[in-house]
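[1] Sequence and predicted structure are below.
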Amino acid sequence: MTARNVQRLIPAIATSDGAGVSIRRSLGQNQHTRLDPFLMLDFFGSDKADDYIKGFPAHPHRGFETVTYMLEGHMLHQDHLGNKGHLKSGGVQWMTAGRGIIHSEMPQQEHGLMQGFQLWLNLPASEKMKPAAYVDIAPEHIPQLQLAQGSVKVIAGVFDTGAEKLGGPIQGLSTDPQYYDIALNAGQSLTLQLPATHSALVYPYRAAVQVTDGTAVRQVPEHHAAVLTQGNSLTLQSEQPCR
């Protein structure tokens, strides 16, 4: 088994998108900060309404998928095809833009914390012109595994430690995405298996985390995307509670 370590760190930079929503962008800052098939990774998080209240009015997408994971808050998604869905705390929306879609994402709250991620996932050339589609996943349909070291929510793929395994609601896509939200308690170490041919990254959004291959230990600061080396296992270590 070959353990992965950190190949490079991409600090998330503060910027804005939509009608002025404050975000932190790691992947996708420019053409040199992408990781095939991941095009972009944005983190949004603020309890100040001015940072998010104007939302993301109608805008087009084509040829890729957007994965929105709402940690806290409430947004309404609508598109030109007549689809509408509410994305609330703990929920996920997996949108396939395919041949093209015009949609909006607008806050349904005027105060309080809004926090989450949006990941852009490229589609293979053969799938770029397929019909647009949504999968809305309610929080209760995202399985969670309790571990001695903490817990993990499995959004896509299969989380596998070798001893424990849990599959998420998104399966069977050609890109075979694996998407986990991992919470580690202080002073813990967790090793999981990953497909050896996959590109992979770690993004700590609450406190730092360490990645080790058994020889070298690399610190990944909060709000940095750590692009990983190749391998079929990943070991994470925590000095303090982190996600």
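    In hand now; what should we look at?

[2] From here on, just use CA atoms for contacts and neighbour counts.
    Noted.

[3] show me the contacts for residue 35.
    By Cα atoms under 8 Å, 6 or more residues apart in numbering, residue 35 lies in contact with 27, 199, 227.

[4] any chance of these in a markdown table, plus secondary structure?
    Below are the contacts of residue 35 laid out as a markdown table (DSSP: H, G, I helix; E, B strand; the rest coil):
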| residue | secondary structure |
| --- | --- |
| 27 | coil |
| 199 | coil |
| 227 | strand |
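
[5] Out of those residues, flag the one nearest to residue 68.
    Within those, the smallest distance to residue 68 is 14.9 Å, found for residue 27 (Cα to Cα).

[6] next up, a second structure to put side by side with the first:
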Amino acid sequence: MANTSNRYSSTHQQQVVERRLERVIDLPAPMPGQFGPAHTVVPVISQEDYALSDPFILFMDDRLDGKPIGGPHPHAGFETVTLVLKGGMVHDGGRLGERDAQWMTAGSGVVHGEGLENAAGQARILQLWLTLPKAQRWAPASFQDIPYSGLPVRREAGVEIRLYSGSSGGVRSETKNYVPVTLAEFLLEPGASIEQDLPGSYNGFFYALEGELAVGPDERVLRPGQVGWLDRPESAGDSSIRITGTTRARALLYAGQPQGEPLVSYGPFIGDTQADILRVMGEYRSGRYGPPPRR
């Protein structure tokens, strides 16, 4: 467990833990993906690491060049959060443009499809697999489109935070979650600094996209090609992270409430037991799954 610093809120006179980056991981170079020579992928989180990454199951950084992606395929037992960094894509309910996101609850089971908006273009797409609480593992399937143009924005000197989910300062996203999650884009000018509050129980990481940023009281630097995991306070309560732009920088923060429940996975299916996997596979094969409705 990493050491943490403490401070007190002058408003509430309560202890606030200052968090830092406990682990900075250098990610591999893009490697061949499953959709042919035009598809490469950087694995940011692997399912084998779920005990450390809970509530995040898997996270892939997909890069594509002119080939369709996806096609109709099933999911059940979890949620996907898809964020388009470059290009555009189509999905069951319409399209996602650059920096738009889709939050899909696979839950009780879906068959959905996705593809590049322009077959001759390029795209970079982040996809996160997010667990569902055990009581909502088989929630009705649905999706939410989250357009970048409509994101709530927190602005401070030299800093913009755009919220796909969760809150920052007095700004709050309307995205509906089963697992509480903060997903935010940080845009920082050189030398600009801001504090982001999180529940101390949240597990989370920063994913650097452009430039360099320094995180925490020890100002540990994070660069593109790296993922930085926050430390985990020993006691629950409030926590805060100081983020500074070493250069002009852009990064994403993913942080959420761990669920503490072991998972069983098989391909696109997540369950609590092996019996769950056999059941959902049978449901899919019998044709019970369809496209997700808009939430």
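    Great, that's in hand. What you see is a predicted model; the values in this text were computed from it and never measured.

[7] Across to structure 2, which of the contacts of residue 35 of structure 1 hold up?
    Retained in structure 2 (both residues aligned by TM-score structural alignment, their matches' Cα atoms under 8 Å) from those: 27, 199.

[8] and of the contacts of residue 35 of structure 1, the nearest to residue 177 of structure 1?
    residue 199 (9.8 Å).

[9] which position in structure 2 aligns with the closest one?
    If you follow residue 199 of structure 1 across to structure 2 using TM-score structural alignment, you land on residue 203.

[10] and that match, how far is that from residue 181 of structure 2?
    For residue 203 of structure 2, the distance to residue 181 of structure 2 equals 10 Å [Cα to Cα, to the nearest Å].

[11] residues in contact with stretch 58-72 of structure 2?
    With Cα under 8 Å, 6+ apart as the test, stretch 58-72 of structure 2 has contacts from 35, 38-47, 50, 111-116, 118-130.

[12] need the contact list for the aligned partner of residue 38 of structure 1 in structure 2.
    By TM-score structural alignment, residue 38 of structure 1 lines up with residue 56 in structure 2. Residues near residue 56 of structure 2 by Cα under 8 Å, 6+ apart: 45, 50, 128-131.

[13] Check residue 208 of structure 2 too.
    222-227, 249-252.

[14] Recalculate using a threshold of 6 Å.
    223-224, 251 (Cα atoms under 6 Å, 6 or more residues apart in numbering).

[15] In structure 1, what residue corresponds to residue 171 of structure 2?
    Matched to structure 1 by TM-score structural alignment, residue 171 of structure 2 sits across from residue 166.

[16] what about that match, helix or strand, and which?
    Taking DSSP states H and E as the criterion, the element that holds residue 166 of structure 1 is strand 165-167.

[17] one step back: now list whatever residues contact both of residue 203 and residue 181 of structure 2.
    With Cα under 6 Å, 6+ apart as the test, residue 203 of structure 2 and residue 181 both reach 255-256.

[18] The stretch 1-150 of structure 2: helices as residue ranges?
    50-53 (DSSP state H, counting those that start in this stretch).

[19] Distance of the match of residue 199 of structure 1 relative to residue 99 of structure 2?
    24 Å.

[20] sorry, back to before: which among the contacts of stretch 58-72 of structure 2 count as buried?
    39-42, 44-45, 47, 50, 111-116, 118, 122-130 (16 or more other Cα atoms under 10 Å).

[21] Which positions in the next helix or strand after the strand holding residue 166 of structure 1 come out as buried?
    Next along the chain after strand 165-167 of structure 1, taking DSSP H and E as the criterion, comes strand 179-184. Within strand 179-184 of structure 1, the residues that count as buried by 16+ other Cα under 10 Å are 179-180, 182-184.

[22] Please apply the same query to stretch 199-211 of structure 1.
    Buried-residue list, stretch 199-211 of structure 1, by 16+ other Cα under 10 Å: 199-205, 208-211.

[23] which residue ranges form the helices in the stretch 151-295 of structure 2?
    Under DSSP H, counting those that start in this stretch, the stretch 151-295 of structure 2 gives helices at 274-285.

[24] Show me the strands in it, by range?
    153-156, 159-165, 167-168, 171-172, 181-188, 193-199, 203-210, 213-215, 220-222, 226-230, 238-245, 249-256, 264-266, 269-271 (DSSP state E, counting those that start in this stretch).

[25] of these, which approaches residue 137 of structure 2 most closely?
    Comparing those by Cα to Cα, strand 269-271 comes nearest, at 7.6 Å.

[26] ok now the closest one, how far from the chain's centre?
    Chain-centre distance of strand 269-271 of structure 2: 18 Å, with Cα atoms, centre = their mean, to the nearest Å.

[27] Check stretch 84-96 of structure 2 too.
    The chain centroid and the centroid of stretch 84-96 of structure 2 are separated by 17 Å under Cα atoms, centre = their mean.

[28] what about it, how long is it end to end?
    Stretch 84-96 of structure 2 has an end-to-end distance of 7 Å (Cα to Cα).

[29] tell me which residues in that stretch are buried?
    Taking 16+ other Cα under 10 Å as the criterion, stretch 84-96 of structure 2 shows 84-93, 95-96 as buried.

[30] and which of those is nearest to residue 245 of structure 2?
    Using Cα to Cα, the buried residues of stretch 84-96 of structure 2 come closest to residue 245 of structure 2 at residue 85, 20.1 Å.

[31] dump the residue contacts of that closest one.
    Here residue 85 of structure 2 is in contact with 98-99, 124-125 (Cα under 6 Å, 6+ apart).

[32] Apply 10 Å and report the result again.
    Residues in contact with residue 85 of structure 2 (Cα atoms under 10 Å, 6 or more residues apart in numbering) are 61-63, 97-101, 123-126, 209.
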